[in-house]
Every structure is written in C-alpha cells, then in structure tokens.
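Trainee: here's my sequence, what's the structure:
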Amino acid sequence: MTSRSLGDRSHDTAVVVAHEIYGVNDHIIGVARMLRPYRCDVFTPSFLPSGFVYPREDERQAYREFMRTPGVMSMSQALVQFTGGLRERYRRVLCIGFSVGATSAWLASGAGAVDKTVCFYGSRIRDHLDVQPAAPCLVVFAAQEPSFSAPAVAEKLAGRRDVVTEIYPCRHGFCDPGSPHYSAEHAHQAWESATRFLGLSR
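Mentor: Okay, the predicted model is just below:
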C-alpha cells in the first residue's frame, strides 16, 4: 500500500480519504486539497497494487481489476489496518470514502476503526446492511442510481443508531468535478454537510 499525506502532521485530527475504483486520481487529490484549510492532517492511501491509477475512460477495466484485487472486503481490512496505525499519533481519526471507498469505510466503521465516517455514494453498502457502525456515520446517496434504489436503502438505514442518511437529486459521482454527473451545487451542499458532520473547523 502506498500513501500520500498533506499537512505538517501538527494537528490532533487525521482524515483518511478512501478512493474509488480508479485509485488516488485527481478527484481524490482534489478532496485532500479541499481539506487543507481545516485543522487536520490528510492521508490518501492507495489500496491498488503498486498505487496504480486508472484513467476515467477505463472504467470497465478499473472495475474488473478492483473486484479481482483488492475487492471491497480486502480494501476495508487494509483501511482498518491503516487507520489503526494512525491511532498512536492522533486523538481523532476520521474517514471520507467515495463509491467502493465509501463501502470500505462503512465496513471499517463497523469494525470500530474510525471516530466518524462519511460515505459518498457507496452503492454496495446495500450488501452490508447488517453492519452497525461503532461511531457516527453519514451516508450520502445519489437518488439516481442505475443498479438499486437509494431511497429504499436509506429507508432500511432509517432509525439506525449513529447513522444519518442524505439523498441528493443527482447521479453517482456527483461530487467529482471530472465526472459527467458532476453537480457543483449539490457537491457544495454535500461537502458542507460532510465537514459539519465530521466536526472539522478552519
């Protein structure tokens, strides 16, 4: 596993950004940059072999290779291990995950690996509804998902202890400026909600 960090490691809060199938691409690096003004140290570990980054136009290959290795379960286990390594240096360890990174973060939250989690359009969370996060978790869904009903999954999560759900009238990837489904307005709203939920301050 390779890892990049932004910041001088002078804060008591660490934020881990868990990537999508593409790896640590421009979107993930952009998220880390957006976190710079906040009082936290940011980490963007790559869970792909040798830190590989897939071009966005290679979505099918990226998905196929991700499912072969590492896959969601292995990525979540590696995420638990990575956040565990931060515990000795930080008072709070937080996580923001996108797509497969969001599902991995959801699983890691169930293992008690982080203090708070935000999961952006983690489609496969629907396969792990038995997981009970051990700390507060914000699940952000896009309403227009082709493979499942986000409102139906949100309804199943309703009333779950420490779980908050939000649904935006967008498509998968709406927070990624490089995605054809990007929505600047809703991305801004979701980001403000996420940073408030995590308790991040400037």
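Trainee: going forward, measure contacts and count neighbours with C-alpha atoms only.
Mentor: Noted.
Trainee: and the helices in this protein?
Mentor: For the chain, helices defined by DSSP state H occupy the ranges 26-34, 59-68, 71-86, 100-110, 150-157, 184-198.
Trainee: highest average neighbour count across the ones you listed?
Mentor: Among the helices of the chain, helix 100-110 has the highest mean neighbour count (mean count of other CA atoms under 10 Å), at a mean of 28.
Trainee: I have a second one here; can you model it like the first so I can compare?
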Amino acid sequence: MKCRMPPSRGGLRSLKAVVTLLMMHQNWDVLVVLLLTLWLTKMTSVTFSSENVAGDCPGTLYGDPSSTSFAVIVLQEWWGVTDEVKSKAQEVQKRCACVTFIPDLYRGKVTKDYEEAGHWMEGLDWQGAVKDVQGAARFLNSKGLRKVGVTGFCMGGALSLASAALAPEISAAAPFYGLPKPGLCDLSSIRVPVQAHFGELDTFKGFAAPEDARNLAKMLSGKCDFQLYMYPAGHAFCDPNCHRYNKEQTDLAMERLAKFFTEKLT
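Mentor: Below you'll find the model as predicted:
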C-alpha cells in the first residue's frame, strides 16, 4: 500500500488565508471565481453524534440535502481525510447528483508518512469506526435523505463492507480493494446491494488480492444483490498519488459506481 501522500492544503485555515490575500491585493476576479466555486460545491463542515466511545465525530458534507433523496458516505484511506478523499467525495456527488459525506474517523489526524498511516490503521477501533459510519447515516437521515450508501478505498473499502454488515442504516455499499478482518463482522450476513471493485494485479493477500475478491463473491452469491468488477490494475489504482494509478480503469469504476448508487438508492 506504499503510495505517495500529497501535502495537506490546510483545509479551512488555508482557504481563509487565500481569501484574505486576494482581498489585500484586490484581486476581485479570482475571488469571485473562488467564492462561486465554493457555493456550487456547497461544502459544509459539521459535527454529528456517534456511539463510538471517542464521542462526537466531525464530518464534511457536499451538496444540498433539499435537492435529492439519497446520500453516499465516502470513507477515508489510512492516511486520514486527505484532499484526494475530498476530491472523490465531490466527484461522487456530481456523478450521482446526490449528497456525499465524509466522516473524519481519525478526528482531525492526517499523515503523509507510510509507517504512521499503517500504525493508525492497525490501532483504529474498527467497531467504533463502524459506529461513526452509523452515526453519519443517521445524521443524513435526519436531513431528509431517505437512503444512504457507503463507499471507500483500501481501509475505507473494508469499512464499507463492515458497515453494510453491521449498520442497518446503510442501504448499499461499493467497496474498493479492501476486506475487513473476519473478527469484525460476518460478511455473509450482508443483505443490501454490494458492488465491489478489485484489481487483478493486487498483491495484498488476505485483504485485497484477486482470490480475496472471488471468495467474497462466493460468500455473498445468493445472499444479496452482488456485483464484482475486476480491473487489470494493482492496489490503489484509483489513487492519482499512487504509482499504480490507472486513470482509464478509475473512470470506468466511477461510472459503474454512479450507476449502481443511482439505481439502488432512488
């Protein structure tokens, strides 16, 4: 899973600094474009209730809940809520014409260090993280969004499947190259629609290798509406910061994901 993490842009602090700088230099044209882009994106930072022992969880919402009937939760990779995760959430929001939501499972922690990311993933309270996803779904339901799907990549993919098994608020799941450990949940209990995306060249056995994907298919065959797509690519092929990134296969996967969620959540 060793891929390069892009530097953080500093979130809202950096945004405020950019706006201030543009105002100081009276660069009104650029400022108007920036503010218009933010308005169209409709990004909102929130805090929602979670039964995780860590307490309330921060999250970021994209889109207008009054303009749609469904939402998709987008779960982070092991780096934390990076710019890439935010970009994926915005892409899903636009492709599906829905609301997307990122719960910050690390509660503000982001890293670009491979070893630190691995340590955080191993030390994550996975049951608690599923509680965060459940809390996020309930929050979205409270906004009038009747159905909630979940997707994620790598660690987020594994948590997507776990949430489909453990959280009744989840109505569909689209995991990317990641399976939870057997002790977390019984994947054969999943009854909601699942669309899984894995790489034929993935070498992470026991987590995302082709045989793991095919075992998942055997487990869920006849149990739920299950789709498995295999791509001629390696692990993390949807991450543009990874040397295994494959744009053609990523675009195909995102097209399939958008069609899946639109069909299953409306």
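Trainee: mind checking the TM-score on these two?
Mentor: Once superposed, the chains reach a TM-score of 0.87 (TM-score structural alignment, normalised by the length of the first structure), with 197 aligned residues with a CA RMSD of 2.2 Å.
Trainee: mind giving me CSV with the helices of the first structure and columns for distance to residue 176 of the first structure?
Mentor: Output for the helices of the first structure, formatted as CSV (distance: least, CA to CA, whole Å):
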stretch, distance to residue 176 of the first structure
helix 26-34, 6
helix 59-68, 14
helix 71-86, 20
helix 100-110, 14
helix 150-157, 19
helix 184-198, 8
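Trainee: among those, which is nearest residue 133 of the first structure?
Mentor: helix 100-110 (4.0 Å; CA to CA).
Trainee: can you give the distance from the closest one to the centre of its chain?
Mentor: 7 Å (CA atoms, centre = their mean, to the nearest Å).
Trainee: so where is that helix in the second structure?
Mentor: The alignment of helix 100-110 of the first structure onto the second structure (TM-score structural alignment) covers residues 155-165.
Trainee: do a quick rundown of the strands in the stretch 1-150 of the second structure.
Mentor: 43-48, 57-62, 70-75, 99-103, 147-153 (DSSP state E, counting those that start in this stretch).
Trainee: just name the most buried of those.
Mentor: Taking mean count of other CA under 10 Å, strand 70-75 is the most buried of those, at a mean of 29.
Trainee: I figured residue 17 of the first structure hits residue 95, correct?
Mentor: Yes. Residue 17 of the first structure is within contact range of residue 95, at 5.9 Å (criterion: CA atoms under 8 Å).
Trainee: in contact with the nearest residue to residue 30 of the second structure once chain neighbours are set aside, which residues?
Mentor: Nearest non-adjacent residue to residue 30 of the second structure, counting by CA to CA, 6 or more residues apart in numbering: residue 22, 7.5 Å away. Residue 22 of the second structure sits next to 28, 30-31 when contact means CA atoms under 8 Å, 6 or more residues apart in numbering.
Trainee: how about residue 22 of the second structure, what's its partner in the first structure?
Mentor: Counting by TM-score structural alignment, residue 22 of the second structure has no partner.
Trainee: check the gap between residue 22 of the second structure and residue 29 of the second structure for me.
Mentor: 9 Å (CA to CA, to the nearest Å).
Trainee: residue 220 of the second structure too?
Mentor: 54 Å.
Trainee: more neighbours: those two, which one.
Mentor: residue 220 (19 against 9; other CA atoms under 10 Å).
Trainee: looking at it, the more buried one is touching residue 226, isn't it?
Mentor: Yes. Between residue 220 of the second structure and residue 226 there is a contact under CA under 8 Å: 6.7 Å.
Trainee: what residues are up against the aligned partner of residue 227 of the second structure in the first structure?
Mentor: The alignment partner of residue 227 of the second structure in the first structure, by TM-score structural alignment, is residue 164. For residue 164 of the first structure, the contacting residues are 136-139, 158, by CA under 8 Å, 6+ apart.
Trainee: give me that answer again for 10 Å
Mentor: Taking CA atoms under 10 Å, 6 or more residues apart in numbering, we find residue 164 of the first structure in contact with 118, 136-140, 154, 157-158, 197.
Trainee: equivalent analysis for residue 42 of the first structure, please.
Mentor: 4-9, 13-17, 31-33, 35-36, 94-95.
Trainee: ok, and those in the second structure?
Mentor: Retained in the second structure by both residues aligned by TM-score structural alignment, their matches' CA atoms under 10 Å are the following of the contacts of residue 42 of the first structure: 4-9, 13-17, 31-33, 35-36, 94-95.
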